[in-house]
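# could you look at this predicted model? Sequence included:
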Amino acid sequence: MRRIPFLFRCDGSPEIGMGHVRRCVALALALRDLGGEPVFVMRPIADTPLRVVEQAGFAVERVAGALDTAFTVDRAMAVGARCVVVDHYGATPADFRQLRAAGFQVAVIDDLADRDLGAANWVLNQNPDAVDMSYRVSPECRVLRGPAYALLRPEFSRIRQSQTRKFSANDRQVLVTFGGGATADTCAEVLVALNQAPRSFVVQCVLGGEGAATAGLDRAVADSKHEIRIIRNAENMADLMAAADVSVNAAGSTCWELCCLGVPMAILALAPNQAPNASALVRHGCACLAGFASQSGAIPETIAPLVTDLLTDPRRRSGMSARGRELVDGLGAHRAAQTLMDLSVTEE
C-alpha cells in the first residue's frame, strides 16, 4: 500500500516550550501507524525540538525564516504531501490561504481561536474550553474539540493499560515538571517553596532540554530537606509520571499526559493563557490550583501545604486520579489521525 505523505510545520524552544512539537510528533506517530509518511519543517532555533522529532524517526527540513510559507509549500510539493499540518502561533490567515491556494489541505492545531481559519480544512483544539470557542472556519471544515483528541504519544496509552494505581497516606513521590520551556530558576523556586512542607518527599524535577544550570537551582537542591533528583532531556516522561503520587506542574499540554495516567495535579499557572486549562482541570476534579506565578515570577507559598494535604489524603487523590483518566484516555492521537487520513483519502 502506498503511504500517504504529510508535512508538519511547527517549532519549539525554551521561550515557546515543547508543547507544539510534542503534540505534532504524537499525531505524526499515529498517522504513520495508519499508513501516513510525515515529514517536518522546523526552524533550528534549539537542539532539543529537532532531536525529539528525529528520534521519533521523522525527517526534518530546516528553514531559516520565522515562518517561510514559500519554503513550506516547496517542501510539501517535493515530498508529495496533500496535507500540511500547522501548529504555530505565528501562522497568519494569509499563510493558510497561501497553502490552500497551492493545492494543499490545511490542518491547524490551535488553542486560541484568535485567527481567521477560513482556509483550513481541519482544526483541532484539545483543550476542555474548546467547546465554548467560536472558530472562524468554512462550513466544510472539520473541527475537533476537547480532550478526547488530546495528542499523546503511544507510550502513555500502553502504560495506562498495564497500570494499577494504589494510594496511601505514606506516599511521598512528587514530580515537578513545567514542560520543555521550564527554566532552572522556576524549578529552584518550587523546590524552595516545597521546603516549607512538614515532611520530606522524594522529588523528581524535570527541566526543559535547553535550560542551563543556575546557582539558584544548585543552592535549592543543596538546602532542601527532600531527596531531589534533577532530570534533563527526559526520554521516559511516561514512566516518571506513572511513578509519581502527585505532580506540581504548569497548565500546558503536560496536563493531558498526567490525566491519562491518573496523576493528581497541583497546578501552577505560569502565564495568563494557562488560566483556562487550569480552571477546567480544577472544575473537572482532577487538579488543585496551587496559584498563579506573579509577574516577577514568584512562586506561591501555597504549594507546600497543598502537596502535603494531597499526599496525606489518599481518598482525595484516588478520586482525582479517576476523574483525570475519565477526561483523557490516551487514544486522542489515533482518533485525530484517522480523521486526517479519511480527509486525505476522500480528497484523492
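All right, it came through fine.
# drop to CA atoms for contacts and neighbour counts, all remaining ones
Will do.
# what about Phe276, neighbour count?
Actually, residue 276 is Pro rather than Phe. For Pro276, the neighbour count with other Cα atoms under 10 Å is 16.
# got the contact list for it?
Pro276 is in contact with Asp129, counting by Cα atoms under 8 Å, 6 or more residues apart in numbering.
# name the SS class of it, please.
helix (DSSP: H, G, I helix; E, B strand; the rest coil).
# and what of Ser138?
Classification of Ser138 using three-state DSSP returns coil.
# strands of the stretch 151-300 of the chain, residue ranges please.
Applying DSSP state E, counting those that start in this stretch to the stretch 151-300 of the chain gives strands spanning 173-177, 202-207, 227-232, 246-249, 265-269, 287-292.
# deepest-packed of those, please.
Highest mean neighbour count of those: strand 265-269, a mean of 27 (counted as mean count of other Cα atoms under 10 Å).
# pull up the distance across stretch 114-133, start to finish.
Using Cα to Cα, to the nearest Å, the end-to-end distance of stretch 114-133 comes to 9 Å.
# what's the answer for stretch 115-135, then?
Stretch 115-135 has an end-to-end distance of 8 Å (Cα to Cα).
# list the contacts of it.
When contacts are defined by Cα under 8 Å, 6+ apart, stretch 115-135 is touched by residues 92-93, 96-97, 100, 105-111, 113, 136-138, 140-151, 276-277, 280, 336, 340.
# out of these, which sit inside helices?
Counted as lying in helices by DSSP state H, out of the contacts of stretch 115-135, are 93, 96-97, 100, 276-277, 280, 336, 340.
# out of the strands of the stretch 151-300 of the chain, the one nearest Glu326 is which?
Within the strands of the stretch 151-300 of the chain, the stretch nearest Glu326 is strand 287-292; the backing value is 13.0 Å (Cα to Cα).
# could you point out the helix or strand that follows that closest one?
helix 303-311 (DSSP states H and E).
# got a list of contacts for the helix or strand just after that following helix?
Per DSSP H and E, helix 303-311 leads on to helix 314-327 as the next helix or strand towards the C-terminus. In this structure, residues lying in contact with helix 314-327 by Cα under 8 Å, 6+ apart are 147-148, 166-169, 258-264, 284-287, 310-311.
# about what we covered before: buried only: go through the contacts of stretch 115-135 for me.
Buried members of the contacts of stretch 115-135, scored by 16 or more other Cα atoms under 10 Å, are 96-97, 100, 105-111, 137, 141-151, 276-277, 280, 336, 340.
# got another, please set it beside the one above:
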Amino acid sequence: MLLIRADASVSMGTGHIMRCLALAQAWRGQIGPVKFVSSEMPNRLIDRLKNESFEVIMNDAAAGSKEDLQHLKTLIDDEKAVRVVVDGYQFDDSYQQGLADHNCRVLFFDDYGHCSHYEADWILNQNLGADPALYDNRGGRTKLLLGSAYVLLRQEFLGLGVKSRPRRKQIENILITLGGSDAHNLTLPVLFALKQIAEKTMDVKVLLGPGNPHRSSIDDVLSEFPCSIEILDNVSNMAPTLSWTDIAICGGGSTNWEMAYFGIPRIVLIQADNQLLACQSLMMAGCASILDARHTFDEFQLINELRLLLTSTSLIQQMSHANQNIVDGHGVNRVLLEIAPDGSSSHN
C-alpha cells in the first residue's frame, strides 16, 4: 500500500494532487494499491480521483498539525503502508521527523527548500536546475531526486505515444491555462490582452481547472471576441489539447512539465513566490518567456511577448527544441525505481 498525503484548494491550487496522481497511476500499475489522504480538496477533484478508482480518505485535522500527523500514522499502521508520499508546503520538518520516528519510509516533495531540516528518505524536487544546497541540512539516510529527469507525467500524456508534433510556421492554436484554481483570476486580464491582438484565423482554448471559481466572469469576456474561442471546464484528459496547441499562456506550476514534454513554446505567468526560481530556470534554458504576475499584471508586457511569439518562427522553433530536451517522459519510472520496495516489480 502507498499512502499519499496531499491537499488542494483555490488558494494552493491543484498541482500537488495532480503530480501525485502521476505517481499513483504508475505505482498501481507496477506495484500495488494506492490511497489518497487529504484535509482539503475540491469535490470535482475528489470525483476525478474516484473516477480513476482511487480511494480518498478525508481528514478533519488542520493540515500539518500534530493531529494530522497522528491520523496519518494510524492509517499507516491500519493499511500496512510500505511507503508514504507527502506533498505540500504546510508539511514542515517536524512532520517529516514524526514519520521518520514511526519507522515508515517517506518520499517528500519539495520545490524550493521550504523546511529547515529534511529527514525523509527521499526528497523529490523536479524543477529544472534544482540546487542540492537547498538540502544541505538533511539526515544521513535522505537521498535527493533533483531535476527534470524526475518529472512526473500522468498516463494521459505518456499514453498518447508522441512527445510533440512539428511546429507550424503560422501560429493558429493558442491555449490559456492558469492552473487548477487560478486564485487571482489572471485568466480574465490575459483574455483582455489577447483580445486586442487576436486575428480571425486564430483558435483559442481556455482551460479552467477543477478548483476554478471564476467561470461566470470569464464568460462575460467572450462576446465579440475577434476569433474562435472555447472554454474547456475541468478536463480530465489534457493530452489531446496539448497536442493541438501551437503556443500557450500558462501559470508557473507543474503544467510546465507537461508542456515541455509536448515541446510547446509559451509565456509563463509567475503567480506565487514558490514558482519564481523554477520559472526563471525555464527562461534561462530557453523554454519560455516569463511575466511576473505575483503583485501586478502588466498587460502591455504580455501583448509585446505575444507579438514576439506570433511573428518569430525561429524563436518558436528554439523554444520547442529546448522544451523537448528537458523532459523525456521517463521521470515517473525513475522515481519508482528509487522508492519501490525490494522485489516489487508487480502487484503484491
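Arrived safely. All figures in this text were calculated on a predicted structure; none of them were measured in a lab.
# re earlier: out of the strands of the stretch 151-300 of the first structure, which comes closest to Leu217 of the first structure?
strand 227-232 (9.4 Å).
# average offset of that closest one relative to the second structure?
Superposed on the second structure, strand 227-232 of the first structure shows a mean distance to its aligned partners of 1.1 Å (mean Cα distance after the TM-score superposition for the first structure).
# find me the equivalent region of that strand in the second structure.
Aligned by TM-score structural alignment, strand 227-232 of the first structure corresponds to residues 228-233 of the second structure.
# what's in contact with the matching stretch?
Stretch 228-233 of the second structure is touched from outside by 200, 202-210, 222, with contacts defined as Cα under 8 Å, 6+ apart.
# save these as CSV, and put in distance to Ala61 of the second structure too.
Below are the contacts of stretch 228-233 of the second structure laid out as CSV (distance: Cα to Cα, whole Å):
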residue, distance to Ala61 of the second structure
Lys200, 52
Met202, 48
Asp203, 45
Val204, 42
Lys205, 39
Val206, 35
Leu207, 32
Leu208, 29
Gly209, 26
Pro210, 23
Leu222, 41
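# out of the residues you listed, the closest to Val86 of the second structure would be?
Checking the contacts of stretch 228-233 of the second structure against Val86 of the second structure with Cα to Cα, the nearest one is Pro210 at 21.3 Å.
# against Leu34 of the first structure, how distant is Ala234 of the first structure?
Going from Ala234 of the first structure to Leu34 of the first structure by Cα to Cα gives 27 Å.
# again with Pro314 of the first structure
Pro314 of the first structure is 40 Å from Leu34 of the first structure, where distance means Cα to Cα.
# who has more neighbours, these two?
The neighbour comparison of Pro314 of the first structure against Leu34 (other Cα under 10 Å) goes to Pro314, with 18 against 15.
# how close does the more buried one get to Gln274 of the first structure?
Using Cα to Cα, Pro314 of the first structure is found at 27 Å from Gln274 of the first structure.
# what's the local residue count around Val63 of the first structure?
Neighbours around Val63 of the first structure, by other Cα under 10 Å: 16.
# that one pairs with which position in the second structure?
Taking TM-score structural alignment, the alignment pairs Val63 of the first structure with Asn59 from the second structure.
# same question, Cys24 of the first structure
Correspondence of Cys24 of the first structure to the second structure, assessed by TM-score structural alignment: Cys20.
# OK, contacts around that match?
Cys20 of the second structure neighbours (Cα under 8 Å, 6+ apart): 4, 87.
# in stretch 294-301 of the first structure, which residues are buried?
The neighbour-count check on stretch 294-301 of the first structure (16+ other Cα under 10 Å) flags 299-301 as buried.
# and if you look at stretch 165-173 of the first structure?
By neighbour count, with 16+ other Cα under 10 Å as the criterion, the buried positions of stretch 165-173 of the first structure are 167, 171-173.
# pull the residues that contact that stretch.
200-204, 243-246, 311-315, 317-318.
# quick one: which two of the residues you listed are the most distant?
Longest span within those, Cα to Cα: Gln204 and Arg315, 23.2 Å.
# apart from its chain neighbours, what residue comes closest to the residue nearest the centre of the second structure?
In the second structure, the residue lying closest to the centroid (Cα atoms, centre = their mean) is Ser254, at 2.3 Å. Leaving out its chain neighbours, the residue that sits closest to Ser254 of the second structure by Cα to Cα, 6 or more residues apart in numbering is Gly15, at 6.1 Å.
# okay but the one you found is in contact with Gly253, surely?
Yes. If you go by Cα atoms under 8 Å, Gly15 of the second structure and Gly253 touch, sitting 6.8 Å apart.
# which residues are in contact with both of the two?
Residues touching both Gly15 of the second structure and Gly253 (Cα under 8 Å, 6+ apart): Gly179.
# residues contacting Asn233 of the first structure?
With contact set as Cα under 8 Å, 6+ apart, Asn233 of the first structure has these partners: 48, 206-209.
# show me what Phe6 of the first structure aligns to in the second structure.
In the second structure, Phe6 of the first structure lines up with Leu2, judged by TM-score structural alignment.
# I figured its match hits Val86, correct?
No. In this structure, Leu2 of the second structure is not within contact of Val86 by Cα under 8 Å, at 10.9 Å.
# one step back: from the contacts of stretch 228-233 of the second structure, which two are the most distant?
Every pair of these checked by Cα to Cα; the farthest is Lys200 and Pro210, at 29.7 Å.
# have a look at those two and say which one is more surrounded.
Remark: of Lys200 of the second structure and Pro210, Pro210 carries more neighbours, 26 against 10, as counted by other Cα under 10 Å.
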